[in-house]
Structure formats: C-alpha cells, structure tokens
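Asks: Need a 3D model of the following:
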Amino acid sequence: MSENETRPVVVGIDGSPAAQSALRWAVEDARRRGCPVDVITAWHPDYGGMIGPVPAEVLMALSPQAMKDAAQKALDGAVHGFEGVEIRRILVEGDPRDALTKASEEAELLVVGSRGHNTVAEIILGSVSSYCVHHAACPVVVIREPKVKKEHTLAAAAAPLTPGPLL
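Replies: Down below sits the predicted model:
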C-alpha cells in the first residue's frame, strides 16, 4: 500500500444480525474517515457434521462451487443499498479468523459482530471476534448482537409481584 493510498475499514460479515450491524457501523465510520470499506465473507466446505447417507440434492448444495455461489450471493445482498462510500466486496475461501486478521494488516480499522454462529459452533470453532481482538494488526471494534425487542404485554405492565404481605 502506497503512502498516498487510504487504508480501508475492514468488516467481516457472515449473514448474522450482528454482522449486519457491524457493516452499518463500518460504513458510517468509513464515511467519516473518507476511506473505502472492505467487506469480507469467508467460506469453506465443511463436511464434518454429515453422518450417514446424504440425498443427492443436499450433496449438490454442499459442493464447493455451490457454497461459494451462496456466499457470494449473501455478500452481494448484505452490501446492497449502501451509498456514499466505496465498498469493495471480498470473498475468501478459508477460515474467517485468518482472512480478517490478514486483512487487518493493511486496514485502518477492523469491525466484527459479536455473534455469528450458534453457541455450539462457537465452542467448536472459537469466537471470531475474540480471535480478531487478540491477533489483528489494527484497532478492532466489536459490535454487539442487536437486542430483540420483546412484545409489551399486559402482564408486564401490571404491578410487580411481592414475596408476601407488605408491612
């Protein structure tokens, strides 16, 4: 990267609500900085969870080309509609932790979501955000998972229950 070239804000996305929030945050930050956004999606074939015979349709959907195409479609869909900043789409085959920390070497900032996979996958694979915080070559911003708004019910509006008579 040359001295005159602006370093990008890098953001990792995986289709989760936290990743989409991270993308929105990264785009706003890049607008303020006047730099581009590198949006990275990593994919890799993983057949470790399959046990027993698998129908041909499922096997075709799990082919490397089908997985790459699905990841590209998700990447394109995630960045659709953002304007006012240069967005560069980057699709990488491999571990997202490695892809993001490598991209951080040339980045102004790395932005990731706090939750992507479910809890079981996080235990097996490890937290991407935690890995990035500890191994990135630039500052890292972790955007928390958006809170789900609970429906306001009549019971919630009622007076609180007390453990016994008030004295």
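Asks: from here on, contacts and neighbour counts on C-alpha atoms
Replies: Noted.
Asks: for stretch 134-151, how far is the first residue from the last?
Replies: Taking C-alpha to C-alpha, to the nearest Å, stretch 134-151 runs 38 Å from one end to the other.
Asks: List the buried residues of that stretch.
Replies: 135-138, 140-143, 145 (16 or more other C-alpha atoms under 10 Å).
Asks: Look up how far His80 lies from the nearest residue to Leu62 once chain neighbours are set aside.
Replies: Residue nearest to Leu62 in three dimensions, not counting chain neighbours: Pro45, with 7.2 Å by C-alpha to C-alpha, 6 or more residues apart in numbering. Taking C-alpha to C-alpha as the measure, Pro45 falls 25 Å from His80.
Asks: Which of these two has more residues huddled nearby?
Replies: Neighbours were counted for Pro45 and for His80 using other C-alpha atoms under 10 Å; Pro45 has more, 14 against 10.
Asks: now the other sequence, so there's something to compare against:
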Amino acid sequence: MAETGAGADEGRIVVGVSGSLGSLAALHHAVAEARRADVEVLAVLCWTPPGEELGYRRTPCPTVLTAGRDAAVARLRQALDEAFAGRYAGVRLRCQAVRGEAGHTLVHCADRPGDLLVLGAGRERGRLSRLIRPSVTTYCVRYATCPVLTVPRPPLQRDLEALERGHGLGALVAGL
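Replies: Just a heads-up that it's a prediction; the model follows:
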C-alpha cells in the first residue's frame, strides 16, 4: 500500500469486525498487512438499534439507543480481546462502534484515497436471502471507492456451519 502523504490523505486499513470467526480472521489479516505497510488499522463494528432503524424511528427511545450503543462497544471490546488475547496488536489500532447498516457504514468509513477495506467473506447464504438483501461483502465490493479485500472463512467456521446445517459430527470426522 503506497503512502499518499500525511494527515487525512494517508492510507489506512479499515476492517469490519462483528465478533464472528470470519471477522476475527479479517482483523488478523488487516493487522498483518498494516505491519507490512506501516499504516493504521481502523476496526469498525457496525450496529443498529433493536428493531433496525425503521423500528427506532417509529418509536424512538433514547434509553434503548444508549443500551444498543453500549452493547456494540462491549461486543467490539470482546472481539478485540478474543483476537489478540488482551495483548498489544503490534500496530496503530483505532476502534469504533458506528451506528448504521454494515455495508453502507463500512464504505463510508473507508473513504480516504489510500484506504484498503478488509472483510471476512461471511457465511454462505441461500439464493432467496441474497435476493432480499445483498451480503455486506457484495455491497462493499460494489460501492467502495477503495480496494476491498475479502478474507476466506476459516476452516473452523466452515466446520461449525456444516454442523448447523445438520451434517452432524460425521461430516467433521470424515474431514479429519
């Protein structure tokens, strides 16, 4: 990643963090890339109020909004603790819990000319759910003005998804 100058134009790595195994893999990849390029990492956890934005607009409640924000901050802290076991990541790391839909918010956060947006590839979704709402990764690839790097799902995540789909322990044992 080339340096584009100091200040607001300097490149950085923006990484979406949700606490999932895929987002933790993306965070590790972003930190490794930041070490090589000597740039800052901005870890962003996107959140919406309970009932999404439309529900909140219909019945606004500041207490609910504060609780949602506090829960997002706690989830971000927990994800960072899980990713780095409470140790220093070895790079300049800034973290933000940002209110908004994940795809739109991440594209908005990765708005500098030298930015790189890093995302976990996410779980496989059915055709119907892809038609109703595109994945965060698809949205970011389509609308980001900077390069987008998607990190493949870790093997453990694939195994857990196989268990959830009902393939049971047999699928895991067969893979060993």
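Asks: what's the TM between chain one and chain two?
Replies: Comparison of the two superposed chains (TM-score structural alignment, normalised by the length of the first structure) gives a TM-score of 0.72, and 142 aligned residues with a C-alpha RMSD of 2.9 Å.
Asks: still on that earlier bit, in three-state terms, label the residue nearest to Leu62 of the first structure for me.
Replies: Classification of Pro45 of the first structure by DSSP: H, G, I helix; E, B strand; the rest coil places it in coil.
Asks: What's the match for it in the second structure?
Replies: Residue correspondence to the second structure (TM-score structural alignment): Pro45 of the first structure is matched to Pro49.
Asks: hang on, that match packs against Val64?
Replies: Yes - counting by C-alpha atoms under 8 Å, Val64 is a contact partner of Pro49 of the second structure at 7.3 Å.
Asks: picking up where we left off before, and the buried residues of stretch 134-151 of the first structure, which two are furthest apart?
Replies: Longest distance between any two of these is 23.7 Å, between Ala137 and Glu145; criterion C-alpha to C-alpha.
Asks: which SS state does Arg89 of the first structure fall under?
Replies: With three-state DSSP as the basis, Arg89 of the first structure sits in strand.
Asks: what do we get in the second structure for it?
Replies: Match for Arg89 of the first structure (TM-score structural alignment): Cys95.
Asks: From the structure, what's the count of residues near that match?
Replies: 17.
Asks: Leaving out the residues flanking it, which one is nearest to it?
Replies: Ala43 (4.7 Å).
Asks: Likewise for Gly15 of the first structure?
Replies: The spatial neighbour of Gly15 of the first structure that comes closest, neighbours along the chain excluded (C-alpha to C-alpha, 6+ apart), is Ala74 at 6.7 Å.
Asks: hang on, Gly5 of the second structure in a strand?
Replies: No - with three-state DSSP as the criterion, Gly5 of the second structure is coil rather than part of a strand.
Asks: That one matches what in the first structure?
Replies: When the first structure is aligned by TM-score structural alignment, Gly5 of the second structure is paired with Glu3.
Asks: Same check on Val39 of the second structure?
Replies: Aligning on TM-score structural alignment places Val39 of the second structure opposite Cys35 in the first structure.
Asks: same thing with Leu149 of the second structure?
Replies: In the first structure, the residue matched to Leu149 of the second structure (TM-score structural alignment) is Val141.
Asks: Check the secondary structure at its match for me.
Replies: Classification of Val141 of the first structure by three-state DSSP places it in strand.
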